[in-house]
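Q: Need a 3D model of the sequence below.
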Amino acid sequence: MTESLSKPRVGLLGTGPWAAGTHGPALAAHPGVVFAGVWGRRPEAAAALAAAHATTAYDDVDALLAACDAVAIALPPDVQAPLAVRAAAAGCHVLLDKPVATTVAGAREVAGATEKAGVSSVVFFTLRFAAGTARWTAEQGAAGGWFTAHARWLGALFSPGADSPYAASPWRGEKGALWDVGPHALSVLLPVLGDVTSVTAAPGPGDTVHLVLRHTSGASSTVTLSLSAPAGAAGAAVELRGTAGVAELPAWGSASGAFRAAVDALLHSVRTGEAHPCDAAFGLRVTEILADAEARLGR
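A: I've put the predicted structure just below:
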């Protein structure tokens, strides 16, 4: 991203519901970037999304990379990973979705590619960029003294009668809540309690997973994840207990606002050369923890 460019050119890889509902509108409305174009695995969807935001649809991903300073990726994780490596090699800074990949090898390749190319990276963990939850996480990390924590993320994506567009996602159907919403929980617990030193995992009904984690701070945490909970039981929460008492994660508002903050974070990293706490290396660590849990579940 050259200093002569007053507005860096940012492209979008992906055309699904997440890209169409969050990434595309946020990039088009962001005053600090030029929404340079869209590429997708379905050319007709790329054309429709590009037309909706007065930008260009690309049939060739390398042509889009050549026309951009950075790219945002809204694709299944194991499609994302090799394309992120390709983007970094082309000199593009990358705004990744979580999880970076569903294999440690895939996530390691992404982290290695961004480091080798000297490009900035940010992984869009929603809670780390939404204003209220980002501030809360930083405050609790600074406070310290936490004894234990419980994170709960129960979705009804796979429950009878669910009408979410994400229910048709093949990778979510295969990998379940551990990989889809597990990154959200870890993105908050790690900066507050420290890195994970041990993992215990047990299955529950449907795709439900229960985790018990030990952290470098000495604290322990429990995590319950599901995409197959009854609709009336759905909800997300993080509760911390320690010397400061009890702290509960606040509401986090819209994903679009959080995504705009993630774009800002990437731009800041590019300008300053400072790695963001949610960079590809952090994304790799989250993948390592999830892969450890998956192995203990025997999946």
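
Q: Going by C-alpha atoms from here, please, whenever you check contacts or count neighbours.
A: Will do.

Q: So residue 212, which state does it fall into?
A: Per DSSP: H, G, I helix; E, B strand; the rest coil, the secondary structure class of residue 212 is strand.

Q: to compare against the first, here's another:
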Amino acid sequence: MRIGLLGTGPWAAMAHAPALSEHAGLDFAGVWGRRSEAAKELADRHGTRAYDDVDALLADVDAVALALPPAVQADLAVRAARAGRHLLLDKPLATTVAQGRAVADAVRDAGVASVVFFTSRFVPDTEAWITEQADAGGWFTGRAEWLGALFGGDGDSPFADSPWRQEKGALWDVGPHALSVLLPVLGDARRVTAAAPGPGDTVHLVLDHVGGASSTLTLSLSAPAAAAGATVELRGRAGVAVLPDSGEGPVTALVRAADALLTAAGTGRPHPCDAAFGLRVTEILAEAEALMDGAAR
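A: Modelled structure (predicted):
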């Protein structure tokens, strides 16, 4: 499969480009970015071609990977799907329901494959744990804490200057990760029953799930570095289950996401983390954001 990369920022450079380069089943055909000099630099580093025109890249590939801000990603994903290109997308799919639905509709109408890279879902130990807990069932409550130190004042992450992260915060950056683990175990969220702010960009959510369980989520990019990390705990008839730690890096997980895209494209069977699932995550986060905005008035 010939695949192109849309995006040249830190995430494209440290994760997407290396994963596409090393994947044995992909021909990394080229890079397009909003800054042509950055596209050339990244393309040269990986021995591929830089494109000045996104439509020229789309004409030369079977699929695209997107490492762009959500609003930019959504618009280009619709364009790529309508051109018949399979999509390896990043989370969040979009930050508005309208944009997320446009992507999901374009994927469905074009009959192309889509995979949204929720990192944890492409780590074998995590995915095995999710499957095991979903099979066990009987969960009473769940708790997810996804804490980053991006805005904590004691880090030097290249993502701290990201305009969309500064605007949308932890709800939209790490919220998708937490939901990608909780939803397949506890079932879809019937509603967001509460949403409250905490320090910095911290958000506390309470969800009511179709399986009868409730869950609480604490999401932040403003934690001190010593407090950062992710925890998911479930309690129910089977007792207590805690998500195992994983030290696996994003490049390896992205290679598996590309595997999933190849499988979905080859079989025609949607992956569980497809654009439709990405849309559902967007809908839940938008509902939480609306609650937060309403409480602030």
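
Q: What does the TM-score come to for these two?
A: After superposition, the two chains reach a TM-score of 0.97 (TM-score structural alignment, normalised by the length of structure 2), with 292 aligned residues with a C-alpha RMSD of 0.8 Å.

Q: Once you drop chain neighbours, what's closest to the residue of structure 1 positioned farthest from its centre?
A: Distance from the C-alpha centroid of structure 1, by C-alpha atoms, centre = their mean, peaks at residue 243 (30.6 Å). Nearest non-adjacent residue to residue 243 of structure 1, counting by C-alpha to C-alpha, 6 or more residues apart in numbering: residue 145, 5.4 Å away.

Q: Just tell me what that neighbour corresponds to in structure 2.
A: Using TM-score structural alignment as the criterion, residue 145 of structure 1 maps onto residue 138 of structure 2.

Q: who touches its match in this structure?
A: 236-238 (C-alpha atoms under 8 Å, 6 or more residues apart in numbering).

Q: Likewise for residue 288 of structure 1?
A: Contacts of residue 288 of structure 1 by C-alpha under 8 Å, 6+ apart are 103-104.

Q: name the element it belongs to?
A: Element membership for residue 288 of structure 1, per DSSP states H and E: helix 280-297.

Q: matching residues in structure 2 for that helix?
A: Going by TM-score structural alignment: helix 280-297 of structure 1 matches residues 275-292.

Q: buried sites along the matching stretch?
A: 275-289, 291-292 (16 or more other C-alpha atoms under 10 Å).

Q: and the residue mapped onto residue 26 of structure 1 from structure 2, which of the three is it?
A: The alignment partner of residue 26 of structure 1 in structure 2, by TM-score structural alignment, is residue 19. The three-state assignment at residue 19 of structure 2 reads helix, by three-state DSSP.

Q: who are the neighbours in contact with residue 19 of structure 2?
A: 251-252, 254-255 are the contacts of residue 19 of structure 2 under C-alpha under 8 Å, 6+ apart.

Q: Distance check, the match of residue 145 of structure 1 against residue 69 of structure 2.
A: In this structure, residue 138 of structure 2 and residue 69 of structure 2 are 38 Å apart, going by C-alpha to C-alpha, to the nearest Å.

Q: Same check on residue 196 of structure 2?
A: Relative to residue 69 of structure 2, and taking C-alpha to C-alpha, residue 196 of structure 2 is found at 25 Å.

Q: More neighbours: which of the two?
A: When residue 196 of structure 2 is set against residue 69 and neighbours are counted by other C-alpha atoms under 10 Å, the residue ahead is residue 69, at 20 against 17.

Q: Okay, helices next: where are they in the stretch 51-200 of structure 2?
A: 54-60, 70-82, 97-110, 124-136, 163-173, 175-186 (DSSP state H, counting those that start in this stretch).

Q: do you know which of those lies nearest residue 29 of structure 2?
A: helix 54-60 (7.7 Å; C-alpha to C-alpha).

Q: Which stretch of structure 1 lines up against the closest one?
A: Going by TM-score structural alignment, helix 54-60 of structure 2 sits over residues 61-67 in structure 1.

Q: And for the matching stretch, what's in contact with it?
A: 9, 11, 36-39, 58, 71, 87, 90, 92.

Q: Mind doing that once more with 7 Å?
A: The contact list for stretch 61-67 of structure 1 (C-alpha atoms under 7 Å, 6 or more residues apart in numbering) reads 11, 37, 39, 58, 87, 90, 92.

Q: just stretch 230-244 of structure 2 next, same as before
A: With C-alpha under 7 Å, 6+ apart, stretch 230-244 of structure 2 has contacts from 126, 129, 138-147.
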